[in-house]
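In: Have a look at this prediction, sequence included:
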Amino acid sequence: MNDDTVGAYVRVAGYGYHDRPYYSVKREGFTTYLLRLQVEGQAETVIDGRRVPLGVGDILLLAPKQPYELRIGDPSAYQTPVRSADYYIFCDGPWLDAWWRDRCRPRLATIPLDDGMLSLWRQVAWEKRRIGRTDERISDYLLRVLCLFIDRSLDDWQTRLVSPESLAAHRMKRFIEQNIGDELTLQDVADEVGLSVSRAVHLFKETFGCTIVQYIVDVRLKLASDRIRFSAMTLEQAAESAGFRSYSYFYRVFRDRYGVSPKQYRQQMQ
C-alpha cells in the first residue's frame, strides 16, 4: 500500500457521556467499522444473542454489517440517573480492511487504560472536531497508530502472567475506574479485594507506582478535562460529574496539573 495515500478514514469520532438511561440498536450493523472504548461506568451489549456487560477498559470491535446493540441503565426508567462514558470511532478504508483480516478479531476485549492509549483516542476525536482545519492524512495515521496500540495491548494483556497480588491490584484499579463518580474511600477499595487498608495501599503503590488517592484524583482530572473539551457541560457540572465535590479543590488541582484554569483550558481547545 502506498503510504502517501489515505488508507484509514475516520468518518465519525467523539466522546459520549450519558447521565440518563440510553438504548441503541442497529441489527443490520453499520457500513463502517466501529471501535468503542468504555472509559467510565458500565453499559451492556449483545453478542451472539447473549447480554454482555461492558466495564471500564472494555473495547468493542465491530466490522461492517455486524449487529450492534447498546444499553445503558434501564431505558424504561429515564429519570433514573446513570453514569457512563466512552470514546467511539466509525472508520473504514483499505488499510483497516487489511488490519481486520490480519487476525481473528474479538468482538469484545479488555485493555489497560494507560495514558498512551487514552491520549490516542482523545487525539483522534479532537482532530475530527477541527472544523474546516481537518487533515485526513493526520487522522489516517493517528487511527493506524491507535489500531496498532490496540493490538499490542491485547497481546500484552492476554500473554501476561498475572500473580494473585497483581490481579488484586488490577481489580482495585478497575473498581476505582468503575466507581470514580461516587464517593470513594480507601476502605471501599480495600474491601473490594478483601484486604486491609494498609495492605491494599502498599500493593497498589507497588504495582502502579502511585498511591490510591493519587490515582483517584488523576482519573477524575482526566474525565473532567474530557468533558470540558468535548461536551457542553458547565465547568461546575464537568467537575461534579467526574467525582469532585468541591469546585475550589477541583480548580486548584486542575490548574496545578494543566497550568491553566478550567475556563482557559476550554478556551484553548475551541
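Out: Cool, got the structure. On a predicted model such as this, the values are computed, not experimentally measured, just so you know.
In: rest of the way, CA atoms for contacts and neighbours
Out: Will do.
In: residue ranges of the strands in the stretch 51-200 of the chain, please?
Out: Using DSSP state E, counting those that start in this stretch, the strands of the stretch 51-200 of the chain run over 58-62, 68-72, 84-92, 108-110.
In: helices or strands up against the last one?
Out: Contacts of strand 108-110 with other secondary structure elements, assessed using 3 or more Cα pairs under 8 Å, 6 or more residues apart in numbering; DSSP states H and E, are made with strand 58-62.
In: Distance from the chain centre to the strand it packs on, please.
Out: 11 Å (Cα atoms, centre = their mean, to the nearest Å).
In: do the same with stretch 127-143
Out: Here the centre of stretch 127-143 is set off from its chain's centre by 20 Å, with Cα atoms, centre = their mean.
In: which residues sit against that stretch?
Out: Contact with stretch 127-143 is made by 5-10, 12-14, 120, 123-124, as judged by Cα atoms under 8 Å, 6 or more residues apart in numbering.
In: hang on, the earlier thing: would you mind giving the strands of the stretch 51-200 of the chain as JSON lines with distance to Tyr251 added?
Out: Putting those into JSON lines (distance: least, Cα to Cα, whole Å) gives the following:
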{"stretch": "strand 58-62", "distance to Tyr251": "30"}
{"stretch": "strand 68-72", "distance to Tyr251": "30"}
{"stretch": "strand 84-92", "distance to Tyr251": "22"}
{"stretch": "strand 108-110", "distance to Tyr251": "33"}
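In: what about versus this one:
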Amino acid sequence: MLNIGLCDYSYHTKQFYSFHQTGLSDYLFRLQTEGSCEVIVNDKNIVIEKGDLLLIKPGDHYELRVEEGQNSGDYYLFCKGIWIDEWWNRSAKPTVSRIDLDEKLLTLWRHIIIEERRPPSEENNELIGYLLRALCLSLERTVNETSSTFSRPYAVTIMMRFIEEHALIAFKIEEVAQHAGLSVSRAVHLFKSSVGKTMIEYAQEIRLSAAIDQMKYTIMTLDQIAENCGFGGYPYFHKVFKKKYGVSPGNFRRKE
C-alpha cells in the first residue's frame, strides 16, 4: 500500500518558515525549480538552489527557510508505504543531488498533483500508486546518472537521452554536442570512448528496434516504416538492416 500525504507545487516571494520538530513521519521529496532557499536537515544547514533534489526519510528533522527578498519555487511530495521503504533501502539516497529539470520528470510530478486534487469519488488509487512508483524510479535513475561515481560522464548520458528522444527524426551531431554543452570534436570522442559506438550507430540501434516493432505489429509498408523510423527511405533502411541482421527487411518480416 502506498500513501501520499501531500503533493503540490509551492512558490514563495515572502519570508517563509516551516519545520518538523519531532521528525518527519513520511518520506519527503522536494525539487527546487526556481530561486533558492535554505533547509536544515538533522542540524545541517544546506543552501538549496535551482535543480537541487532533496530526499529525506521518516524520522529526520527538517526545516525550510525562505528569507525576505528570496524567491523560491519547488515541487514537493510526502509519501509512505511498504514499497517506498523497499525502494529507499535498496540503494543509498543522498540527501541533496543536483539534477537536470527534465520536463518528462516534471510532467510526471504534475500528473500526481492533478490526480491527488480529484475529489474522493473520482480518485484512482491504483493509478496514483503506479505514478508514484514511476516518479521514484525516475528520480533514482536521475540521481544515479548525475553521481560522480557513475560509470560514464554525465555529459554522455545527456547525449544518449537526446539521441533516444530524437532518433526517429533527423538530427545533427552538432545539435547533440550543443545540447551537452560540448564542442563537436569533444562530444564525438567522449561518446565513442564511453559508449563504444558512435552517435549514429547508437541512433541506428534505436531506429532498427523501432522498425522491427513496426514490422511485427503494424501493416505499414516497408517504405513507410523506413520513413517513420528515421532512415529517410527504403534503400538505406535495407542496407543498414541487412548489414545488422544478415537478411533483408522483407525476408525478416515474412518469417515473423
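Out: Now that the structure is in, tell me what you want to look at. Only a predicted model underlies this, so the values are computations on that prediction, with no experimental measurement involved.
In: Mind checking the TM-score on these two?
Out: Once superposed, chain against chain, the TM-score is 0.58 (TM-score structural alignment, normalised by the length of the second structure); 160 aligned residues with a Cα RMSD of 2.3 Å.
In: can you tell which of the strands of the stretch 51-200 of the first structure is closest to Arg257 of the first structure?
Out: strand 84-92 (22.0 Å; Cα to Cα).
In: so how much does the closest one differ from the second structure once superposed?
Out: Its aligned residues in the second structure lie a mean 0.8 Å from strand 84-92 of the first structure after superposition (mean Cα distance after the TM-score superposition for the first structure).
In: What is the corresponding segment of the second structure for that strand?
Out: Using TM-score structural alignment, strand 84-92 of the first structure corresponds to residues 72-80 of the second structure.
In: which residues are in contact with the matching stretch?
Out: Taking Cα under 8 Å, 6+ apart as the rule, stretch 72-80 of the second structure contacts 2-13, 26-37, 66, 109.
In: coming back round to it: make JSON lines out of the strands of the stretch 51-200 of the first structure and add distance to Val189 of the first structure and mean neighbour count.
Out: Converted to JSON lines, those look like this (distance: least, Cα to Cα, whole Å; neighbours: other Cα atoms under 10 Å):
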{"stretch": "strand 58-62", "distance to Val189 of the first structure": "20", "mean neighbour count": "21"}
{"stretch": "strand 68-72", "distance to Val189 of the first structure": "24", "mean neighbour count": "18"}
{"stretch": "strand 84-92", "distance to Val189 of the first structure": "20", "mean neighbour count": "21"}
{"stretch": "strand 108-110", "distance to Val189 of the first structure": "21", "mean neighbour count": "17"}
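In: nearest to Ser166 of the first structure, of those?
Out: The minimum distance between Ser166 of the first structure and those falls on strand 108-110, with 16.0 Å, by Cα to Cα.
In: can you tell me what part of the second structure that closest one aligns to?
Out: Counting by TM-score structural alignment, strand 108-110 of the first structure pairs with residues 96-98 of the second structure.
In: quick one: that stretch to the first structure mean distance?
Out: Mean for stretch 96-98 of the second structure is 1.4 Å (mean Cα distance after the TM-score superposition for the first structure).
In: Can you show me the helices along the stretch 51-200 of the first structure?
Out: 94-101, 115-129, 136-159, 164-178, 186-192, 197-208 (DSSP state H, counting those that start in this stretch).
In: residue contacts, Pro249 of the second structure?
Out: Residues counted as contacts of Pro249 of the second structure (Cα under 8 Å, 6+ apart) are 222, 238, 241-242.
In: please redo it, this time with the cut-off set to 10 Å
Out: 211-212, 215, 222, 226, 234, 237-242 (Cα atoms under 10 Å, 6 or more residues apart in numbering).
In: returning to what we had before: and the contacts of stretch 127-143 of the first structure, which are buried?
Out: 6-10, 13-14, 120, 123-124 (16 or more other Cα atoms under 10 Å).
In: Give me the subset of these lying in helices.
Out: 120, 123-124 (DSSP state H).
In: want to try a markdown table for the residues you listed, with distance to Tyr251 of the first structure as columns?
Out: Shown next, in a markdown table, are those (distance: Cα to Cα, whole Å):
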| residue | distance to Tyr251 of the first structure |
| --- | --- |
| Leu120 | 25 |
| Gln123 | 24 |
| Val124 | 27 |
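In: And Tyr11 of the second structure, which helix or strand is it part of?
Out: Here Tyr11 of the second structure, judged by DSSP states H and E, is contained in strand 2-12.
In: next helix or strand past that strand?
Out: strand 16-20.
In: Give me the range in the first structure that the following helix or strand past that next one lines up against.
Out: Per DSSP H and E, the first helix or strand lying C-terminal to strand 16-20 of the second structure is strand 27-41. Strand 27-41 of the second structure corresponds to residues 33-47 of the first structure when matched by TM-score structural alignment.
In: chain center to the matching stretch, what's the gap?
Out: 9 Å.
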